[in-house]
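S.K.: This is a predicted model, with the sequence first.
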Amino acid sequence: MFRKRLIAGLAMLTGLISNAHAALNIVMVENASGVTISYSGSIDLTDANMIGLASFAGNFSGLNPSSASLALTVVTSGTSIDSVAYTITGPASFGSGTNTFQFNQLAVTGTEGFSLAGAAGVFFLAEGYASGSMMTGVTTFMGATFASLGLTPGTYTWLLPSDQINMTIGSVPLPGAALLFAQVFAAGWLVQRRKKRIGAIHHGA
């Protein structure tokens, strides 16, 4: 019975971890330098509703928690970014902070940038982004805190037809927690098996 529960539990956790990897995961943490924002994952654009095109000036990044807005670009100033806008559904805010968007504020290193406008229900990806392609990036608001940026710790999710965007502010992302739980669960199973083997040896004696 315990073994069946283990297999079922691990299957469920595998599914959770797989789903998390399929999404775009954004994590914000406070540290000695300020507030670091990192992101990784991919977006499946199957059945996504494209609503238009937009062009952004290079290195125009920032956030506005009160309207669930976040833009992270990975190109240099003076370079324009042609982007495609897609419809999303989800939270209209992730805090009370106001506009921090400006040119050359953040040094974003990564592969692909994006722009999230949660209150408007729009998500922008660079034109030419291939559905399912990996995106990674990181930047830091130097000297900032969650309080100074008006960020409310928690987990936020925006949905596309075939994928989702997950934002975690100040807590451990799901894959890490799920993996830890799986390890504990497996350790319990091994203890149970060992007890049964010892019992069988004693009975045989």
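M.R.: Sure thing, it's come through. Numbers count the residues shown, from 1 in each chain.

S.K.: When you work out contacts or count neighbours from here on, use the C-alpha atoms and nothing else.
M.R.: Noted.

S.K.: Residue 195 belongs to a strand?
M.R.: No - using DSSP: H, G, I helix; E, B strand; the rest coil, the secondary structure at residue 195 is helix, not a strand.

S.K.: how many neighbours does it have?
M.R.: By other C-alpha atoms under 10 Å, the residues close to residue 195 number 12.

S.K.: likewise the one 4 residues further on?
M.R.: A count of neighbours around residue 199, defined by other C-alpha under 10 Å, yields 12.

S.K.: Check it against this one:
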Amino acid sequence: MLKKFLFAVVSCLALSPAFAALTFTLTETGGNVVVTASGSVNTAALTPMGAGFCGVAGDIVASSAGFCGGAGALVGYMGMTGPTSFGSGGATVGNSTSGDAVGVSGVTGEVFLPGGYLSGSALSGTATFAGATFASLGVTPGTYTWTFGSGAAADSVVVTAGAVVSNVHNVPTLGQWALVLLAGLLGCMSVGALRRRAA
């Protein structure tokens, strides 16, 4: 019985999605606007386009749902559908970036990824716009989502412009993690029970 249970758990973990949406989180903090990128991209349903380069300071163009951050060569991947702006602001050059070169353009339906990017690899980076606010950048707070692909190749890019935040991180509690784990295990057990009935 224990072996069957462990097999069901391992099977469920193996079936977990390998990709997490690429997210750009914009926050007003300490008198600056900071953009943080994290996640990964499943490029299977996207078409690679020409190479480009993101300036060392990054930039943002709210009126065309554009953002670029992280120094280095970029490759555009087309095929996303979603909003064509996240505000009315024109081009604004940032002050500093770090981490992976990543970006998005809602107008062209592109996500920009580092040259040589391996589909599903983790991405992270930041860009800082010193002395800026959402208002000065022309960014309208909200969540903007672009989707692409279907089935196993489905993925998304999300830009979230939130309210002013403190430096406190919202870390899930142990109880929240336990509930997620319990729900996953119960789901796996029900799949196992259905398989036994079908056999």
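M.R.: Here it is on my side, so go on. Remember, it's a predicted structure, so these values are computed and weren't measured experimentally.

S.K.: Report the distance from the longest helix along structure 2 to the chain centre.
M.R.: Counting by DSSP state H, the longest helix found in structure 2 is helix 174-198. Centre-to-centre, helix 174-198 of structure 2 and its host chain are 27 Å apart (C-alpha atoms, centre = their mean, to the nearest Å).

S.K.: max-length strand in structure 2?
M.R.: The strand that spans the most residues within structure 2, counting by DSSP state E, is strand 155-164.

S.K.: Please give the element, helix or strand, for the residue minimising distance to the centre of structure 1.
M.R.: Geometric centre of structure 1, nearest residue: residue 25, 1.2 Å, by C-alpha atoms, centre = their mean. In the assignment (DSSP states H and E), residue 25 of structure 1 maps to strand 24-30.

S.K.: mind listing what residue 188 of structure 2 touches?
M.R.: Listed by C-alpha atoms under 8 Å, 6 or more residues apart in numbering, the contact partners of residue 188 of structure 2 are 8-9, 12.

S.K.: how much space between residue 159 of structure 1 and residue 152 of structure 1?
M.R.: From residue 159 of structure 1 across to residue 152 of structure 1, the span is 20 Å (C-alpha to C-alpha, to the nearest Å).

S.K.: can you check residue 32 of structure 1 too?
M.R.: Distance of residue 32 of structure 1 to residue 152 of structure 1, computed by C-alpha to C-alpha: 19 Å.

S.K.: again, but for residue 189 of structure 1
M.R.: Distance, residue 189 of structure 1 to residue 152 of structure 1, using C-alpha to C-alpha: 38 Å.

S.K.: Please enumerate the helices of structure 1.
M.R.: Assigned by DSSP H, the helices in structure 1 fall at 2-22, 146-149, 174-204.

S.K.: just to revisit the earlier point, neighbour-wise, which one of the contacts of residue 188 of structure 2 leads?
M.R.: Neighbour-wise, the contacts of residue 188 of structure 2 (other C-alpha under 10 Å) top out at residue 8, 20 neighbours.

S.K.: so it makes contact with residue 192?
M.R.: Yes - the criterion here is C-alpha atoms under 8 Å, and residue 8 of structure 2 meets it with residue 192 at 6.4 Å.

S.K.: What count of nearby residues applies to whatever residue of structure 2 lines up with residue 63 of structure 1?
M.R.: Under the alignment by TM-score structural alignment, residue 63 of structure 1 pairs with residue 60 in structure 2. A count of nearby residues for residue 60 of structure 2, using other C-alpha under 10 Å, gives 26.

S.K.: No further queries at this time; thank you.
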